[in-house]
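**Q** could you look at this predicted model? Sequence included:
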Amino acid sequence: MNIDFSQINHEDLEFLVADLLLEEGLTLESRPAVGPDAGKDLLAIRHATCSLGYPSLERILVECKHTKANVSESDLGYYEKKMEKHGANRYLLVTTSSVTESVRNNFESTNNSRDDKKAIYWTKNDLKAIISKHECIYERYFVSWDTEINKALRFTKQHFMEIHKGALLWSSNTTFIFGNDGYSSDFVRNYIEEMKTELGRQQVKVLSFKVFDDGYSWGMLVDSVEARALFDMVWESTIANKDKDIATREKQKAYSRLVSFFSEPHQSYSVD
């Protein structure tokens, strides 16, 4: 996944973290909002049970810091007082960078104290690891060719599953080439590699390639608007190596379904 935090702002980060906490099974008591927050981005609740079966309640104060510089003590202020103010016994700092050694030491001191307060942090790498577990969250906040190819695969699976292979103009500057013809087959893999080689020869860049979850369908996004020419290229190997009459009929069927997508993009969104 191409997780680029420069694509989101601080408010996006707060909502992103809120969505992640929900996906991780927590309950939100206070959601992020635009405007002054009195040092509180959001409050989350987690119901836990110890090994003996005693229930406990974790009330988590969450603060988000969208910054390139490591978060320092001065950036946080007195986080334990903020916890008291909001009745929290847990503190979670989420940052798109990392934290200074002094912050690590302060958190360790809090965790080693005799009271029930605990403090942890998610750095940039921690955040990326958690996001990577939730594809729906990733697609909601980050734009990438990985995101686009997932959309394209779902679209063709929903509308063109009966077509063995083809191509369509996906955006104003990209074409989506796809196949519903059994990616596990050596024949299919071979002609895909041949096609990639030919695309390289024509100086057409493959932006993303992916096999659908079922392992049967596949697709690639390329930086070309020549959807009709790419459609013909997809079929060349099939017609040359399989029964010509059957393959020609299959190509004609695919053409009739896809011809309207050769000149008009499925959607107008494009990624630089």
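**A** Structure received.

**Q** could you use CA atoms for every contact and neighbour count after this?
**A** Fine.

**Q** where exactly do the strands run in the stretch 1-150 of the chain?
**A** Along the stretch 1-150 of the chain, counting by DSSP state E, counting those that start in this stretch, strands occupy 27-30, 42-49, 55-65, 90-95, 118-122.

**Q** if you count contacts, what does the longest one end up packed against?
**A** Contacts defined by 3 or more Cα pairs under 8 Å, 6 or more residues apart in numbering; DSSP states H and E place strand 55-65 against helix 10-23, strand 42-49, strand 90-95.

**Q** the longest one to strand 55-65, inter-axis angle?
**A** Direction vectors for helix 10-23 and strand 55-65, defined by axes from the mean of the first three to the mean of the last three Cα atoms, to 10 degrees, enclose an angle of 160 degrees.

**Q** got the buried residues for helix 10-23?
**A** For helix 10-23, the neighbour count (16 or more other Cα atoms under 10 Å) marks 11, 13-21 as buried.

**Q** how near is Asp146 to Ala152?
**A** 10 Å (Cα to Cα, to the nearest Å).

**Q** more crowded one of these two?
**A** Ala152 (22 against 19; other Cα atoms under 10 Å).

**Q** does the more buried one belong to a helix, a strand or coil?
**A** helix (DSSP: H, G, I helix; E, B strand; the rest coil).

**Q** for the closest residue to it other than its chain neighbours, what are its contacts?
**A** Spatial nearest neighbour of Ala152, excluding adjacent residues (Cα to Cα, 6 or more residues apart in numbering): Phe176 at 7.1 Å. Listed by Cα atoms under 8 Å, 6 or more residues apart in numbering, the contact set of Phe176 reads 152, 167-170, 219-222, 227.

**Q** could you point out which element follows whichever strand or helix holds Phe176?
**A** Under the criterion of DSSP states H and E, Phe176 resides in strand 174-180. Proceeding C-terminally, strand 174-180 gives way to helix 186-201 as the next helix or strand, assigned by DSSP H and E.

**Q** structure B:
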Amino acid sequence: MPYALFPNSVCSQLEGRCKALSSIRSLLEHIASRHNKIALLVIDSKIDGTKMDITALKNAASKVILSVKTLYSLGFLGKVIIGAPKLDALEYVKEVARLSENMDSVYFTIDLEKNNIQGTLEALVSIPNKNRVYGTGISACAPGIADNTYKLALVNNAGVVGLSYLWTIDKRSSMVKAIRYFGGIMTNYPADLTKVLTDAEISLAKPSFKIPPATSTAIRETVPPCDCNYHSGGCSISKASPPGLACKCRYAGTWTCRGSITSCKKPSSVSCKTPTKSIKSCLEGGGDCGGYR
């Protein structure tokens, strides 16, 4: 691949073919040496639950937890997410959660079930440890994530899980959409994502940031509605969003508007905490608010 053609990609730093020849210890030391710059490490466990019995899954969990303990002993200050790809590796995730129960900075997830957010969350909430997060993503050759999954990830983020994240997003337009629904984004283009976040006035996380523990097992299976009407000049909110969320209005053609749930641009604002049909609440959604003129 001509990496020079993609200067903002992490791949541009490679001098040749990428080979996984580093020892675990050297990788941990490398990460820990940047302890003041790395806020979150995601350990993407390549676990195939269809080919491993319970003993093998538990042994794998013990080894990864040992590595995490070593990482923290070397001075790492950030948070760690340990993930398994599919629900067939649930026993691995359960053992990770059990072994990390007293480690406040370690979280667990299943992050390759694509649009099966309901099944994933049901599996995660069945585990007593409350340090659960939700992850999902797409690969270059796979179908995209459904809009409803974006919205369900958002409405379940507060309480059912402490954080929702999405991988691997490389197009700027996809980044702009994703940051309104997910608290974490994985990308091969960190400079581009930083620019998108800066434009949206969203700060990058620091090692001291906190991922809150889950506080609820009540999974939201549907997205709460909001709606917008057309007026001369554009849209206005006709049905307000629930507290803590925003309504994004869009013109749908033939003098009609539609509304959809999204995150607030300023979560601490009164217009976000107690949404109304006002223009201030409409602006929180970042959509068409021309109907208030």
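**A** Sure, I can see it. Treat the numbers as computed from the prediction; the structure is a model and nothing was measured.

**Q** give me the TM-score for this pair.
**A** Superposed pair, TM-score by TM-score structural alignment, normalised by the length of structure 1: 0.25. Supporting alignment: 109 aligned residues with a Cα RMSD of 5.8 Å.

**Q** tally of neighbours for Leu27 of structure 2?
**A** Neighbours of Leu27 of structure 2 using other Cα under 10 Å come to 12.

**Q** can you give me the buried ones in whichever strand or helix holds it?
**A** Using DSSP H and E, the element containing Leu27 of structure 2 is helix 24-32. For helix 24-32 of structure 2, the neighbour count (16+ other Cα under 10 Å) marks 28-29, 31-32 as buried.

**Q** do stretch 193-202 of structure 2 as well
**A** Residues of stretch 193-202 of structure 2 classed as buried: 193, 196-197 (neighbour count, 16+ other Cα under 10 Å).

**Q** helices along the stretch 101-250 of structure 1, start to end?
**A** 101-112, 124-131, 135-141, 145-159, 186-201, 227-241, 244-258 (DSSP state H, counting those that start in this stretch).

**Q** and those helices: which comes nearest Phe209 of structure 1?
**A** Phe209 of structure 1 sits nearest to helix 145-159 of all those, at 7.4 Å, using Cα to Cα.

**Q** how close does the nearest residue to Tyr79 of structure 1 once chain neighbours are set aside get to Gln252 of structure 1?
**A** Nearest non-adjacent residue to Tyr79 of structure 1, counting by Cα to Cα, 6+ apart: Tyr91, 7.8 Å away. Counting by Cα to Cα, the gap from Tyr91 of structure 1 to Gln252 of structure 1 is 62 Å.

**Q** burial count for Leu66 of structure 2?
**A** Leu66 of structure 2 is flanked by 12 other residues according to other Cα under 10 Å.

**Q** host element of it?
**A** Assessed by DSSP H and E, Leu66 of structure 2 sits inside helix 54-73.

**Q** need the contact list for Ile120 of structure 1.
**A** By Cα under 8 Å, 6+ apart, Ile120 of structure 1 lies in contact with 91-93, 107.

**Q** among these, who's most crowded?
**A** Counting neighbours by other Cα under 10 Å, Tyr91 comes out on top of these with 25 neighbours.

**Q** which residues are in contact with that one?
**A** Contacts of Tyr91 of structure 1 by Cα under 8 Å, 6+ apart are 60-62, 79, 83, 117-120.

**Q** any idea how far Glu58 of structure 1 is from it?
**A** 10 Å.

**Q** against which helices or strands is the strand or helix carrying Leu152 of structure 2 packed?
**A** Taking DSSP H and E as the criterion, Leu152 of structure 2 maps to helix 147-157. Counting by 3+ Cα pairs under 8 Å, 6+ apart, the packing neighbours recorded for helix 147-157 of structure 2 are helix 117-125, strand 164-167, strand 256-262.

**Q** looking at the ones you listed, which is closest to Lys273 of structure 2?
**A** Evaluated with Cα to Cα, those place strand 256-262 nearest to Lys273 of structure 2, the distance being 13.4 Å.

**Q** follow-up on the earlier one: mind checking what helix or strand follows the helix holding Leu66 of structure 2 in sequence?
**A** Using DSSP H and E, the helix or strand that follows helix 54-73 of structure 2 towards the C-terminus is strand 79-84.

**Q** now that next one against helix 54-73, angle please.
**A** Between strand 79-84 of structure 2 and helix 54-73, the angle comes out at 160 degrees (the same axes, to 10 degrees).

**Q** list the buried residues for the helix or strand just after strand 79-84 of structure 2?
**A** Once the chain leaves strand 79-84 of structure 2, the next helix or strand it forms, by DSSP H and E, is helix 90-99. Judged by neighbour count using 16+ other Cα under 10 Å, the buried positions of helix 90-99 of structure 2 are 90-97, 99.

**Q** name the helices or strands packed onto helix 90-99 of structure 2?
**A** When contacts are defined as 3+ Cα pairs under 8 Å, 6+ apart, helix 90-99 of structure 2 packs onto helix 54-73, strand 79-84, strand 106-110.

**Q** how does it look with 7 Å?
**A** helix 54-73 (3 or more Cα pairs under 7 Å, 6 or more residues apart in numbering; DSSP states H and E).

**Q** number of residues surrounding the nearest residue to Thr262 of structure 2 once chain neighbours are set aside?
**A** Among residues not flanking Thr262 of structure 2 along the chain, Ala246 sits closest, at 5.3 Å (Cα to Cα, 6+ apart). Counted with other Cα under 10 Å, residues neighbouring Ala246 of structure 2 total 33.

**Q** please tell me how far Ala246 of structure 2 sits from Gly83 of structure 2.
**A** Taking Cα to Cα as the measure, Ala246 of structure 2 falls 30 Å from Gly83 of structure 2.
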